[in-house]
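K.L.:
Provided below for reference: sequence and predicted model.
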Amino acid sequence: MSHRYRTIWLSDVHLGTSGCQAGFLLDFLKHNDADTLYLVGDIIDGWQLKKSWYWKQAHNDVVQKVLRKARKGTQVVYVPGNHDEAARQYAGLDFGGIAIRSEAEHRTADGKRLLIIHGDEFDGVIQHVKWLAYVGDSLYTLILGLNRHYNWLRHKLGRPYWSLSQYLKHKVKNAVNFISDFEHILAAEARRRGFDGVICGHIHKPEVKDIDGIVYGNCGDWVESLSALVEHHDGRLEVVYWTQLAAHAADMQSQPATRPAAADTLAPQAAQQETAPCAS
C-alpha cells in the first residue's frame, strides 16, 4: 500500500493536543513518500502546550519520522501557522534539513505556480479579535474531546472512524459561510499576486477546486478529516483521506485469498468465453 508522490502537503496536525491523531499520521508517513513535503502550519499546537503539557510517544515519533525523511533526501518546507507562530521568527533559516519559510512557492509538474501559505493571515478573528480566537479554540478542543470518546465507542463496536466535530462544523450555517468566504479570499490573493493557485490550511476543510480560474487547495487536518493534499507526477492534485485509503488497501489484501476459489468454479469453456472479448 506504499505510494510515492511528487509532492505532499500536510497541515493542522496539532501535535501536543489530545485531539491530534498522531497514530494515523505516523501510519500515513510510513506508507507515503514524496520528493517534496510541505508542512503548512499548525504542526505543533503552541496554544495548548502553554496551557498544559501533553506529548505522547506517537507525537515524538511523527517528528522523528519527518526528520528521517529529510535526512533521506525529501525536501521538507515548513510554513508555520498561528498555533505554531513562534517558529515564524526563524523564517528563512534551515534546521535539521527542514527549511522554515513564512510562505513558499511551488511549481507543479504541469507548470502551475502555487502560493503556499497557512491562511490565518486572512482570518479577521485571528488578526483583530485574538481573544475570541482563544475562546473558540477552547470550545473546539472540547468538541474534539467528545469526538475522541465517540470514536473510541465506534471502534469497540467495529465501526470505522467518523468525525463528529467535522460533521457539526459543516452543519452550522455561519461556519459554512466562513469557509466559503475564506476560500474565495485566498483565491483572490493568489490572483492578485500573479499565482495560478494557492495551497493553504487553517480551516480544517480539505478541498481541491477551481475558483474563478484559480486553483484552490486545502490540506485538511489530522484531528478531524485525517487528510493530506498530494500532487501526482503528472501535476494532478488530489485530497487523500488516510482512513479511506487504509481501509481500501486492507480490502485489496484480503481479496486474493477469495479469488482462486471463485475462479475454480468456472468451467474451462466458460472461462475462455469470458476472456475472449479482452483478447480481441
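P.N.:
Nice, I can see it.

K.L.:
Please count neighbours and contacts with C-alpha atoms only from this point.
P.N.:
Noted.

K.L.:
List the contacts of Thr17.
P.N.:
Neighbouring residues of Thr17 by C-alpha atoms under 8 Å, 6 or more residues apart in numbering: Asp45, Gln48, Leu49, Tyr54, Trp55.

K.L.:
Closest one of those to Asp94?
P.N.:
Asp45 (20.4 Å; C-alpha to C-alpha).

K.L.:
Buried subset of the contacts of Thr17, written for PyMOL?
P.N.:
Selection of buried members from those for PyMOL, criterion 16 or more other C-alpha atoms under 10 Å:
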select buried, resi 45+48
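
K.L.:
what about versus this one:
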Amino acid sequence: MAYTAKQYRTLFISDIHLGSRAAKADYLIDFLRHHEAEQIILVGDIVDGWRLKRSWNWPQDCNDVVQKLLRQARKGTRIVYIPGNHDEFLRDFPGTHFGGIEVALDTVHEAADGKRYLVLHGDEFDVVVRHARLLAHLGDWAYDLAILVNRGLNGLRRRMGMPYWSFSAWAKLQVKQAVNFIGEFQRVVVEEARRRDVEGVICGHIHHATIEDFDGIRYINTGDWVESCTAVAEDFDGNMQLLRWDVHSDRVGEKRGASRIAGRRTQKRLAA
C-alpha cells in the first residue's frame, strides 16, 4: 500500500526502548510511514541497553526501525541521536556518525521562527538515576510489571471493543510522589533552559508527553513509544505540536495479529 506522508521540518522522538518487550516498534514504523521530516532528533532511550543486558530480546521489528532510520538518513534526512540513561553506552561517542546518524550529548535546535530550544534526554536531572542506580533499576523492574498488567488489560479491552487505555500512565498520575516528581523534573529542566539562555527545552525520560509554558520558557516532553506512542513535530513556521499515534494502535495491532495467525496457519500446512 502506498502512503502519503505528512511533511514536517523536524520530528522529535524519544524513549522507544528497542529491546524491551513493551516497545511498540511496529507502531513507530507505521508512524514513520505517515510522517517525514527534514530532520529527526532522537531524544534518548532509543535502545534499551538495561533490558538487553538482563535478557536479550531483539525481534525483527527492532531491526525494521533501525533500517527505516538509516534509509531516511541515506535519503538526506539529518538524524541526531542524543543518548539517554538506557543507551548511555553511546555517550562515549559524541560527534561520531553511524550510517549517517550523528551522536550528540545534547543540542540547541533553532526553530523556523527563530526560537532556540535546548534538546536533551533529561536523566541528568533525575536524582534517582544520578545518585541511586540500584533504586533506579528496581523502579525499572516495577515499571516492566506495570506494562505487563497494561498489556493484559488492553487485550481484554480490545476483545470488548473498547479503545486503548494506559493503566501504567493512569497509575503514575494517582501517586502523589510521582506527580510531585514530574513537577520537580519540569522545574529543574526549565531552569537549565533559562541558564542556557534559550526560549525552550525539549526532553524525554519521564514518559509524560506535554507542551507547557513556565514563566516564559516552553517545556516540551516527547513522551514515549512504550505506552503513549507520542512524538513532537515542528512545522515549517516553527510551531510545535504533540502527535499521538496510540489512536491507531488497534489498527496496527489487528494487522500484527492477522500476520501472526497467518504465520501459524502456514506452519500447520507445512507440518501436515
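P.N.:
Yes, it's here. Source: prediction; values computed, not measured.

K.L.:
what's the TM-score here?
P.N.:
The TM-score (TM-score structural alignment, normalised by the length of structure 2) is 0.88; 248 aligned residues with a C-alpha RMSD of 1.4 Å.

K.L.:
re the thing from before, give me the subset of the contacts of Thr17 of structure 1 that lies in helices.
P.N.:
Gln48, Leu49 (DSSP state H).

K.L.:
Just the buried positions in the helix or strand harbouring Ala188 of structure 1, please.
P.N.:
Here Ala188 of structure 1, judged by DSSP states H and E, is contained in helix 173-192. Within helix 173-192 of structure 1, the residues scored as buried using 16+ other C-alpha under 10 Å are Ile179, Phe182, Glu183, Leu186, Ala187, Ala188, Glu189, Ala190, Arg191.

K.L.:
Could you look up the SS state of the residue nearest in space to the middle of structure 1?
P.N.:
Centroid-nearest residue in structure 1: Ala228, 2.7 Å away (criterion: C-alpha atoms, centre = their mean). Following DSSP: H, G, I helix; E, B strand; the rest coil, the label given to Ala228 of structure 1 is strand.

K.L.:
Tell me the residue in structure 2 aligned with it.
P.N.:
Counting by TM-score structural alignment, Ala228 of structure 1 corresponds to Ala231 in structure 2.

K.L.:
and the gap between that match and Leu148 of structure 2?
P.N.:
Distance, Ala231 of structure 2 to Leu148 of structure 2, by C-alpha to C-alpha, to the nearest Å: 23 Å.

K.L.:
got it, and Pro163 of structure 2?
P.N.:
In terms of C-alpha to C-alpha, Pro163 of structure 2 sits 17 Å off from Leu148 of structure 2.

K.L.:
swap in Leu270 of structure 2?
P.N.:
From Leu270 of structure 2 to Leu148 of structure 2 the distance is 33 Å (C-alpha to C-alpha).

K.L.:
Comparing the two, which residue is more hemmed in?
P.N.:
Leu148 (16 against 8; other C-alpha atoms under 10 Å).

K.L.:
how about the more buried one, what's its match in structure 1?
P.N.:
In structure 1, Leu148 of structure 2 lands on Gly145 (TM-score structural alignment).

K.L.:
picking up where we left off before, can you put the contacts of Thr17 of structure 1 in a markdown table and add distance to Ala86 of structure 1?
P.N.:
Formatted as a markdown table, the contacts of Thr17 of structure 1 follow (distance: C-alpha to C-alpha, whole Å):
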| residue | distance to Ala86 of structure 1 |
| --- | --- |
| Asp45 | 10 |
| Gln48 | 13 |
| Leu49 | 12 |
| Tyr54 | 18 |
| Trp55 | 18 |
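
K.L.:
didn't the residue nearest to the centre of structure 1 look like it was pressed against Val13?
P.N.:
No - using C-alpha atoms under 8 Å, Ala228 of structure 1 makes no contact with Val13, being 10.4 Å away.

K.L.:
Next, show the common contact partners of those two.
P.N.:
Common neighbours of Ala228 of structure 1 and Val13, using C-alpha under 8 Å, 6+ apart, are Asp221.

K.L.:
returning to what we had before: in structure 2, point out the residues matching the helix holding Ala188 of structure 1.
P.N.:
Taking TM-score structural alignment, helix 173-192 of structure 1 hits residues 176-195 over in structure 2.

K.L.:
Look up the average distance of that stretch to its aligned counterpart in structure 1.
P.N.:
Compared with structure 1 after fitting, stretch 176-195 of structure 2 deviates on average by 0.6 Å (mean C-alpha distance after the TM-score superposition for structure 1).

K.L.:
show me what contacts Asn85 of structure 2?
P.N.:
Contacts of Asn85 of structure 2 (C-alpha under 8 Å, 6+ apart): Gly44, Asp45, Asp123, Val129.

K.L.:
and it, that's in a strand?
P.N.:
No - counting by three-state DSSP, Asn85 of structure 2 is not part of a strand but coil.

K.L.:
Need the counterpart of it in structure 1.
P.N.:
In structure 1, Asn85 of structure 2 lines up with Asn82, judged by TM-score structural alignment.

K.L.:
The counterpart of Phe98 of structure 2 in structure 1 and Leu37 of structure 1: what is the separation?
P.N.:
By TM-score structural alignment, Phe98 of structure 2 lines up with Phe95 in structure 1. Relative to Leu37 of structure 1, Phe95 of structure 1 is positioned 15 Å away (C-alpha to C-alpha).

K.L.:
Look at those two and report which has more neighbours.
P.N.:
Leu37 (23 against 9).

K.L.:
Regarding the counterpart of that one in structure 2, what is its secondary structure?
P.N.:
Matched by TM-score structural alignment, Leu37 of structure 1 corresponds to Ile40 in structure 2. Here Ile40 of structure 2 is recorded as strand under three-state DSSP.
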